[in-house]
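Visitor: Sequence first, predicted model second:
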Amino acid sequence: MSTGKVSLVHEFDCSLGEGPHWDDVSQTLLFVDIFKAAVHRWNPTTNIRKSIYLPDSSIGAVVPRKKGGLVVAAAHRFAFVDEETGATETIHEVKQQSPESRFNDGKCDPAGRFWAGTMGLEIEPGKPKRNQGALYCLHKDQNVTRHVAPVDISNGLSWTNDQTVMYYCDSYRYCIDAYDYDVTTGSMSNPRVAYKFNTEGDEIPDGHCIDVDGNLWVAMFFGGKVHQIDPKVGQKIRTIKVSDVALKTTSTCFGGPNLDELYVTSSRNLSVNKVEGDTSGGLFKITGLGARGLPAYVYEG
């Protein structure tokens, strides 16, 4: 089975890149730089990047809004963003588990709700204070509900093609949880472990996406790799090494005209000045995997 061809497609030098979202309409990639509170839209055809810097201390996730513009989970608020002017409008400020908590990752479900979760203050990268996060849902009527708490590091979200199962990762639990999902109401039930990771070493599961066959592609923070997981049977199919330098791989999404290119975000290494060959914080693309993703959902509210 092919491990694919990995290439560094853009040296964004992200402090903490996260939440890639392929915009199928414009054929561009959206993602955030958490600590620079930046939203990036990158065109792989022209290699042109447009960036918006928000007046927040951080930003965890971004998705397009069907009515136009963007929706973000930034610091501790959901907000609309005018992509042309950069102006923001707060939708809702969440009641945090701790004043130091912040949004970390998010994604829209098949009905167009925006799910995003929080985490505690990081004592060091990838190691936050425990039990200070929660998973929230921004509904289409702009009301917000809390669904899972307490959470250590709220991360990957994916839904099956038939819209009946939701996968969720709280990184410090070292597992992917599955929930029965009611797409009509947005309710989660019957939680169970779909896949348990090895807890030896520093690697922790981060963001993930799902392919048309129902397999998850999970970025491993501190590992510089992506695991392909079959959550239906709880087995790892293969591992793709992304980088020996950019070890803080953070999230994944499928993109490209045929949704068969896997994009992987990463976080900057802690060195004060980047040295030659340091690809950390860059954006990677993996081709030739023989897999294809599902179109990403947008916020319908």
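Guide: It's in. Predicted model, so just to flag it, every value in this text is computed and none were measured.
Visitor: drop to CA atoms for contacts and neighbour counts, all remaining ones
Guide: Fine.
Visitor: And stretch 9-23, end to end?
Guide: Taking Cα to Cα, to the nearest Å as the measure, stretch 9-23 stretches 17 Å from start to finish.
Visitor: Return the distance of that stretch from the chain's centre.
Guide: 10 Å (Cα atoms, centre = their mean, to the nearest Å).
Visitor: Buried ones in that stretch, by neighbour count?
Guide: Using 16 or more other Cα atoms under 10 Å as the test for burial, stretch 9-23 gives 10, 12-23.
Visitor: Could you let me know which of these ends up closest to residue 138?
Guide: Lowest distance from residue 138 to those (Cα to Cα) belongs to residue 19, with 16.5 Å.
Visitor: Roughly how far does that closest one sit from residue 57?
Guide: Distance, residue 19 to residue 57, using Cα to Cα: 17 Å.
Visitor: do the same with residue 223
Guide: Distance, residue 223 to residue 57, by Cα to Cα: 27 Å.
Visitor: okay, now residue 276: neighbour count?
Guide: 6 (other Cα atoms under 10 Å).
Visitor: How about the contacts made by the nearest residue to residue 268 once chain neighbours are set aside?
Guide: Spatial nearest neighbour of residue 268, excluding adjacent residues (Cα to Cα, 6 or more residues apart in numbering): residue 281 at 4.1 Å. Contacts of residue 281 were listed using Cα atoms under 8 Å, 6 or more residues apart in numbering, and they are 11-17, 246, 265-269.
Visitor: if you set the cut-off to 7 Å instead, what comes out?
Guide: Residue 281 is in contact with 11-17, 246, 266-268, counting by Cα atoms under 7 Å, 6 or more residues apart in numbering.
Visitor: Neighbours of residue 33, how many?
Guide: Residues near residue 33, counting by other Cα under 10 Å, number 27.
Visitor: Ok, residue 117 next?
Guide: Neighbourhood size, residue 117 [other Cα under 10 Å]: 32.
Visitor: another structure for you, compare them:
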Amino acid sequence: MSATYLSRNLGPAFTLQVWNAATEELRSDETTMLVMVVSTPAITVGNKTTNQPRKLIRNPTGNLTRNTLRNKAPLPTKTGYLSFAVPVHENPDLFVVGLNNKIIIIRWNSSENTFHPDSALLAIVDETIPSNILSYGTVDKLGRLMFGTMNFDGLKLANVSTLNFDLDLKTHISGFVWCKGIVVDPQASQVKVYLVNSETHNNLIAYKYHGKNGKIGNSKVVFDWSKQEMSGFPRRLTIDRDGKLWIALDGGHGIIQVDPNGKPKKIIQYVGLPALSVGACTFGGPNYDILFVSTMPIFHESHHGQHPQTDKGGSIFAIKGLHVQGWAPEEFRLNRFIIDSIFPETH
């Protein structure tokens, strides 16, 4: 098993999603990745077919900018807290993005310099709760968008909701401060949604999920974090093809692999990293057997408010040799008529 840098000093990344074949070295003679990194200040979208990976970044001033990994030239377009970005099915230039409490669609050709990508509002989430913002989003097997929110005032007003192909917004889980991570198991005999919930001691909760109608049912704790003698707490997570979960540990210097169906439910393995705050992990690469892990920089009083040189937070790592494979990410299957009404020339 080996871990290598994919990129360094990208800021405090909270999540990483790989949408297409990726190589950790990003060589220009290969098909480069389509990758998204979401963090408190950043969202990154990579390229599919050109010879250099590109990205969208929201810098600390709040602007959404477009860069390459090797040439950072900010191009401001939008402002706000960016939480996720997912591709739109059969539309390589369209992405659905979480921005504050809004879900928007943007058109962005990653092989061209576009200063102000076209965008449109799709939905407002938790509209009656002004202190809620989107915290993370993913897509289920049928192409529905599933996402959680967090409450900035520390109130138990956050929710988990879905947005379907016709933009019908439904709330399924309520009563907590922060949805820290969510993933759908695409192959379970009864489809499950796994959630890291701030109100249950950061335990991992499994919900029954009715894939056809999108309803979320009964829940149970499948991994009790309070019984683990480890530092940090779980954050974003991903799932491999064996149904095992890989969970980032914020404050825990690494990631853990957990079997949510095993007895007893305990940690299978721990993969340490030279970064205290680990934000998220996801599988990528041509065979989806590389685990990409994003980390966050830390700042400490003993270092005069600076980032300690020994901590590599703010880097993205590519871990090979785990002998597992993940799943290809799903795309949001937005109704064609809605797309055409927003971007008539895309059809």
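Guide: Everything's here; your move. Given the structure is predicted, the values throughout are model-derived calculations rather than measurements.
Visitor: Drop the TM-score for these two in here.
Guide: For this chain pair, the superposition-based TM-score is 0.87 by TM-score structural alignment, normalised by the length of structure 1; 290 aligned residues with a Cα RMSD of 2.6 Å.
Visitor: Just send the contacts of residue 281 of structure 1 back as TSV, with secondary structure and distance to residue 113 of structure 1 too.
Guide: Output for these, formatted as TSV (DSSP: H, G, I helix; E, B strand; the rest coil; distance: Cα to Cα, whole Å):
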residue	secondary structure	distance to residue 113 of structure 1
11	coil	32
12	coil	29
13	coil	31
14	coil	27
15	coil	28
16	strand	25
17	strand	23
246	coil	32
266	strand	26
267	strand	27
268	coil	31
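Visitor: Let me know the closest of those to residue 151 of structure 1.
Guide: The closest of the contacts of residue 281 of structure 1 to residue 151 of structure 1 turns out to be residue 16 (Cα to Cα; 19.8 Å).
Visitor: Quick one: the helices in structure 2, in order.
Guide: Counting by DSSP state H, structure 2 has helices at residues 336-342.
Visitor: one step back: mind picking the two most distant members of the buried residues of stretch 9-23 of structure 1?
Guide: Largest pairwise distance in the buried residues of stretch 9-23 of structure 1, by Cα to Cα, is 22.8 Å, between 15 and 23.
Visitor: ok, the closest residue to residue 307 of structure 2 other than its chain neighbours to residue 10 of structure 2 distance?
Guide: Distances taken as Cα to Cα, 6+ apart put residue 299 closest to residue 307 of structure 2, at 4.8 Å, once the chain neighbours are dropped. When distance is defined by Cα to Cα, residue 299 of structure 2 is 15 Å away from residue 10 of structure 2.
Visitor: what does residue 300 of structure 2 give?
Guide: Counting by Cα to Cα, the separation of residue 300 of structure 2 from residue 10 of structure 2 is 19 Å.
Visitor: got it, and residue 57 of structure 2?
Guide: Counting by Cα to Cα, the gap from residue 57 of structure 2 to residue 10 of structure 2 is 9 Å.
Visitor: Return every residue with contacts to both of these two.
Guide: Common contact partners of residue 57 of structure 2 and residue 10 (Cα under 7 Å, 6+ apart): none.
Visitor: Alignment lookup: the residue nearest to residue 268 of structure 1 to structure 2.
Guide: Alignment note (TM-score structural alignment): residue 281 of structure 1 maps to residue 314 of structure 2.
Visitor: and if you look at residue 120 of structure 1?
Guide: Match for residue 120 of structure 1 (TM-score structural alignment): residue 151.
Visitor: how about the closest residue to its match other than its chain neighbours, what does it touch?
Guide: Distances taken as Cα to Cα, 6+ apart place residue 132 nearest to residue 151 of structure 2, at 4.4 Å, with adjacent residues excluded. Counting by Cα under 7 Å, 6+ apart, residue 132 of structure 2 touches 101, 126, 149-152, 158.
Visitor: same question, residue 197 of structure 2
Guide: If you count contacts by Cα under 7 Å, 6+ apart, residue 197 of structure 2 has them with 178-180, 203.
Visitor: Specify which member of these is nearest to residue 245 of structure 2.
Guide: residue 203 (13.0 Å).
Visitor: Which residue of structure 1 sits opposite that closest one in the alignment?
Guide: Looks like residue 203 of structure 2 aligns to residue 175 there (TM-score structural alignment).
Visitor: isn't that match right up against residue 197?
Guide: Yes. Between residue 175 of structure 1 and residue 197 a contact is recorded at 5.6 Å, counting by Cα atoms under 7 Å.
Visitor: who has more neighbours, these two?
Guide: Ranked by neighbour count (other Cα under 10 Å), residue 175 of structure 1 and residue 197 place residue 175 first, with 20 against 16.
Visitor: how close does that one sit to residue 187 of structure 1?
Guide: If you measure residue 175 of structure 1 against residue 187 of structure 1 using Cα to Cα, the figure is 21 Å.
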